[in-house]
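Student: Just need the structure, nothing else, for what follows:
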Amino acid sequence: MIVVQFSSLESALKHFFGYDVFRPGQKQIIEEAINNRDLLVIMPTGGGKSLCFQLPALLKPGLTIVVSPLIALMQDQVDSLQDNGIGATFLNSTLDYATERSRQQAILQGKIKLLYVAPERLLNERFNPFLQQIVSHVGVSAIAIDEAHCVSDWGHDFRPEYRQLRQLRQQYPKIPITALTATATKRVQQDIIGQLRLRQPNVHLASFNRPNISYEVRAKDSNSYYHLLQAIKQQSGAGIVYCLSRRKVEEVALKLKNDGIDALPYHAGLSDRERANNQTSFLRDDVRVIVATIAFGMGINKPDVRFVFHFDLPRSLESFYQESGRAGRDGEAAKSVLFFSFGDLKKIDYLIAQKPDINEQRIAKQQLNQVVDYAEGTTCRRTIVLRYFGEIFSGNCSNCDNCLNPKPTEDWTIEAQKFLSCVARCEQKFGMRQIIDVLRGSRSKKVQQYGHHLLSTHGIGKNKTLDEWKMLGRSLLHQGLLSESNDGYRILKLNKRSWEILRKQKSVTVAINKPANSQVNKAYNPRQAEAEILYDKLKVLRKNIADLQSIAPYVIFADSTLKLMAQLQPKNATEFTKISGVNQHKLQQYGEQFLSIIQEFVRSQELPKPLPSKSQMTTLQLHQQGLNITEIAEQRGYATTTISTHLSELLEMNQPVALNQLVTAEKQKLIIDAIYVHGDLSLKTLREFLGESYSYDELKLVRGWWRSQK
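Tutor: Below you'll find the predicted structure:
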């Protein structure tokens, strides 16, 4: 097979996938994959893992084999690749004999670059002769093992068949292996490397932070279904509701349907056919909401899920992260809401007690308590989640309920010193409850048994309630000022920062659980409103095309690409292909239909251009006399930002402003390129993309000119 040569990886990215820039970490991984390195890639959901093996597959000779555990994921990724004009297929149990033979022939003829298979099939003796034919006829350039955490019994979704993949290294020692997963603790990372026998792999650990997801916890009571219904009605787009039991899934799905929400259930009790049909309906936007059991994962790759609501408590923070992470895989704004009640806690406690192994019970209990700590935490939710994965996040995330509605803070340094001193005097051998009992002067059997009633810290915290001390203990853990063991016992341990507090080198501020309100009213933006109307029209067109082709709408164009179309309103094929997410193949397939809708909408919205104000005309006259922005501002007694705004608005009105005197031609081009990637609504986003060498004035002026061309 002939491999197309490209001047850069970016040009290959645009050619195959329509995108102009890589996401963080992708380019280095792809370069190493092209150089045949073994790799372990830990990248959160929505971070772009798939591209890390898909693009190298297209740039190297031979076939890349992708190991995937779920039929739905194979189908989804193959649909997306084929819609980009890429040779990809899968072989699994859903195919009849004729279809399978046809696909095998296409593979041996070199028409396929990516083959998706389940681990059972890849290792099956009957499949081995065909695999040998692939190796000898077209060659295997790499093996990519998706969901690699399944190889480890320390992972959250261990699958014994994945363990057998170690045979691949022995059978094909020269073929590089890339293992990919969304989450893996250090222990799981080591297990993946050992089990798959990776050779000196480069390990790429991306941030677990999903900044586009807004986190919120709501109290769950007798009216919670009504609150759930209202929350869904307030959200746009598709969503998932997780429940603890099959019965609850059926009950909530039926209630939502009766209340006018297109919803379907999804759980292990359904027949394979019904479950597959329900999932397909969700993927294709025929229904808006899927209600699913927490224990039974969705296993979907739908990028445009806008919300995930946990109506019941998840069993661990890792499960919560995985499930909430199914929202916003496309990088667009998404919402996670956890409905929390202690009634759910008792239900899960009962289920844990049914486990036959005492150690399993203990660890499951610790994992559950970590979820409770998250739900009752007063600090930034993102800080709590990321700390679980060993990642430090400090400060205000501005995208969770605790940060958007901050609780009042107080200096609790003295209380923290008492707490940590008690941990030290108890020889760092006990959990939080024992420490609090000692501080509050308890004479319980356990306190006296260990002689803790004789400690100097006994009773020094009587002035605080049990809940207040628990709040402090959680805050110390969440801020990384205290550590705990991860063996199920939750033993508190002092760390370096703990000793800084005890030595009076560090103060402690705690968010206090008292109501505080903070409402932010956004100003009406007519341009944004116009873009939203066009975006809805483009979504309808996309859905109609998807239905005709029997594929999911997001396979055609991502939501982010539609939003850029709505903002930028391209006038012709050249402008259409500049939009991030559009390549030549997509232009040929869909360009005429989408451009037609956009042009019709633009014509319907056309209004006479506004005339410059008297103040703007004065600025224009001074500009035409050769004065720069600073000189005009000084002469008129205005801020320079006011003058740059005048000039950008004049440019938008097609007034004779000499843009080349204000912004260099090179910068103009790069700013316009950035607009095609990120849209023209946010100057902040453009500056973050381009860097600090571009001033807001320059961005504003070029944007004004760009808008005048519409």
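Student: When you work out contacts or count neighbours from here on, use the C-alpha atoms and nothing else.
Tutor: Will do.
Student: the strands in the stretch 301-450 of the chain, which residues?
Tutor: 305-310, 334-340, 409-411 (DSSP state E, counting those that start in this stretch).
Student: Next, the structure of the following sequence, for comparison with the previous one:
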Amino acid sequence: MSEFPHLERALKYHFGYDQFRPGQRQVIEAGLQNRDLLVVMPTGGGKSLCFQLPALIKGGLMVVVSPLIALMQDQVEALRNNNIPATFLNSSLNQYQVRSREHAILNGKVKLLYVAPERLVSDRFLPFLDLVQHQVGISAFAIDEAHCVSEWGHDFRPEYRQLILLRQRYPKVPTFALTATATDRVRADIIQQLGLREPTIHIASFNRQNLYYEVREKNKGSFAELLELIQDTEGSVIIYCLTRKKVDEIAFKLQHHQLSALPYHAGLSDEERSKNQTQFIRDDVRIMVATIAFGMGINKPDVRLVVHFDIPRNLESYYQESGRGGRDGEASRCTLFYSYGDVKTIEYLINQKPDPQEQLIAKQQLRQVIDYAEGTDCRRVIQLGYFGERFPGNCGNCDNCRSPKPMQDWTIEAMKFLSCVARCKERFGMAHIIDVLRGSKNQKVTQYEHDQLSTYGIGKDKTVDEWRMLGRSLLHQGLLEQTSDGYAVLKLNALSWEVMRKKRTVSLAVPVVQKISWKERSSKAEAAEMLLMRLRSLRKNLADQQSVPPYVVFPDSTLRLMAQVQPQSLEEFGKLSGVGSHKLAQYGEKFIHEIVAYRQENTAKSVNSQVNLGNGGNFPTETELLTLQLHKQGLSVEEIAEQRNLRPTTIIRHLADLIDKNQPVNFDLLVTPEKQQKICQVLDILGDISLTPIKEYLGNNYSFDEIRLARGKWRRNHKS
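Tutor: Got it, this is the predicted structure:
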């Protein structure tokens, strides 16, 4: 039996959740036993709870080290909204506010204190900590984003190295180190640099099952594809670019297409960056276009699309940045646009580094990104393999698994490749092996007399790209290994010899040029959409009144439960996941009132909504009928969207579906007859395909909305 049987009760009371996520309970129990902890949990895995709940149960103050002002303010807002006594001390406060908060801490009125590492180890702050330890006690130090302590991580912060002072100054106070990403090397560094003593180590799977990963070729039509991705997404969007110039360019173009987008990069003033970030977090702006300067510690749980319009510098950064999607566990999409031109740009930047060892590491990291982008295996196999986690493949939620390429037997080619690695005495990288196989006469091949090897020239029938694709697949399948010292030298293993001795076959997924579509994940329970929209509107109003982000009131997942379950009493409402005791008292009656009002209106309309349903059983939904009613009153798309508190793209989708369902939509008010005729002619040629190729065919004078609407009419006319 557990030493802490009442943890679930505390979890529901403070945070509103009925059960722990995998691994959380074990970590929390170890923390309550005053053990040092190293917790590696992916973004959205619930790592904050691993120190927040112990802080509420243990005596004294939990000191949380957090690297960014935005992150600590965000977390403190969310905790206070659950009636949890938390505060922060940082440079955004004046002297009076600092003194007032310090006074509350010394009087035992605060359970969690968030502070930046620079302040924590300062000469002014350490004596205050001594006083806290003496008067109320320190329950633990929680080092969030602990990978920042390691030079081998992706966000190294030198000031994190000074945190070893805490262990020396307070040897009996446990330290909890928490991070979302850490390779073996980084984990070892965290333990050493923070002086952790025999820590309880918990490493959760890095697999974010709710994220759909895809890679698309970047070309002149990619911006049109980006627009379509945004049109098909319900929720917030982050777009990452490599340079400030590209960020400004993409943000400007999106604004030109009437999309609410803001830039974020180091070239903006602190005030402008902070303002843009706040607008994004509070749902006043839907799209953030950013360099990697944006994101670490952004706690927005409802990002539904993360686009890398340029390739990232390394896989760890990509995992972290793409992982900002779907932190609430709901389905989200991660799209990477890839081009050889981006590779050349990053190679140029790497060559500017003064330290040769840094250049080597950066080049190896870039090769891993290229492997990922050009790989034909399951994206998760490649991504999780980077963190030392074996994944069997066939995830069912990436482009390579959803649209698998045809498999071909490449055993003979694999034997040639591995044999060439052996003949070159396992001392060279992939490019050299391919040169030998293809019979290159370059200086390096002749210098080592590899033009004399039996494998020289035996692979002329395959292109460099085909051999590279095979080499990468051999690495991903574990049939070949590569050194991690920056030089990426190929090494054989036991499985390599099995292939060469004809005891193991090798199959290769061969890419096919095709358009990948992602339809089935974006629409959920249309019947509850109307109520969900009303609940979102109520949540936004309540959040604005308190000047907090909407998700601090309730996360999307809890709103969806409300829309599905439709609780009628405080008792029913309190049973929902995400509704704790404080939020039940603070918001319960307001949301129940909205739900009851919706049900009454819905009942009154249910008889009337059977009128004008059209023929053939292809009936409009209630939300479409409401849009149709306003359309008949002569309101524009924008006016309907504003009145219904929906996005114009949602109204366009309603109207397109209404046209498809033979409803009386005045089509000429939406698209000019000339454009209707032209779009229908193109559809006659191309058929019923996705919007992007149609737009590419028609050019910039035609919007996605016009094409979507005309396609609805075209579909109706082509029904049998």
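Student: And the TM-score between these chains?
Tutor: The TM-score (TM-score structural alignment, normalised by the length of structure 1) is 0.82; 603 aligned residues with a CA RMSD of 1.9 Å.
Student: if we can go back for a sec, tell me the most buried of the strands of the stretch 301-450 of structure 1?
Tutor: Across these, averaging neighbours per residue (mean count of other CA atoms under 10 Å) puts strand 305-310 on top, at a mean of 26.
Student: any idea of the angle it forms with strand 334-340?
Tutor: Orientation of strand 305-310 of structure 1 against strand 334-340 (axes from the mean of the first three to the mean of the last three CA atoms, to 10 degrees) gives an angle of 10 degrees.
Student: In CSV: the strands of the stretch 301-450 of structure 1, plus distance to residue 375 of structure 1.
Tutor: Output for the strands of the stretch 301-450 of structure 1, formatted as CSV (distance: least, CA to CA, whole Å):
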stretch, distance to residue 375 of structure 1
strand 305-310, 12
strand 334-340, 7
strand 409-411, 18
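Student: and of those strands, who's closest to residue 624 of structure 1?
Tutor: With CA to CA as the criterion, residue 624 of structure 1 lies closest to strand 334-340 of these, at 47.0 Å.
Student: In structure 2, what range does that closest one match?
Tutor: Matched against structure 2 by TM-score structural alignment, strand 334-340 of structure 1 falls on residues 332-338.
Student: average offset between the matching stretch and structure 1?
Tutor: Superposing on structure 1 and averaging over aligned pairs (mean CA distance after the TM-score superposition for structure 1), stretch 332-338 of structure 2 comes out at 0.8 Å.
Student: What count of nearby residues applies to residue 191 of structure 1?
Tutor: 19 (other CA atoms under 10 Å).
Student: That one is in what secondary structure piece?
Tutor: Residue 191 of structure 1 belongs to helix 186-196 when assigned by DSSP states H and E.
Student: corresponding residues in structure 2 for that helix?
Tutor: Taking TM-score structural alignment, helix 186-196 of structure 1 hits residues 184-194 over in structure 2.
Student: Counting neighbours, which bits of that stretch end up buried?
Tutor: 186-187, 189-191, 193-194 (16 or more other CA atoms under 10 Å).
Student: Mind listing residues that contact that stretch?
Tutor: 38, 146-147, 149-150, 152-153, 161, 163-164, 167, 177, 197, 199, 387-388 (CA atoms under 8 Å, 6 or more residues apart in numbering).
Student: ranking those residues by neighbours, who comes first?
Tutor: residue 146 leads the contacts of stretch 184-194 of structure 2 on contacts (other CA under 10 Å) with 32 neighbours.
Student: aligned partner of that residue in structure 1?
Tutor: Looks like residue 146 of structure 2 aligns to residue 148 there (TM-score structural alignment).
Student: State the distance from its match to residue 165 of structure 1.
Tutor: Going from residue 148 of structure 1 to residue 165 of structure 1 by CA to CA, to the nearest Å gives 10 Å.
Student: longest helix anywhere in structure 1?
Tutor: Longest helix in structure 1, counting residues (DSSP state H): helix 526-549.
Student: Report the contact partners of residue 585 of structure 1.
Tutor: 84-85.
Student: what kind of secondary structure is it in?
Tutor: Secondary structure, DSSP: H, G, I helix; E, B strand; the rest coil: residue 585 of structure 1 is helix.
Student: now do the one 4 residues further on
Tutor: Counting by three-state DSSP, the backbone at residue 589 of structure 1 sits in helix.
Student: Many thanks, have a good one.
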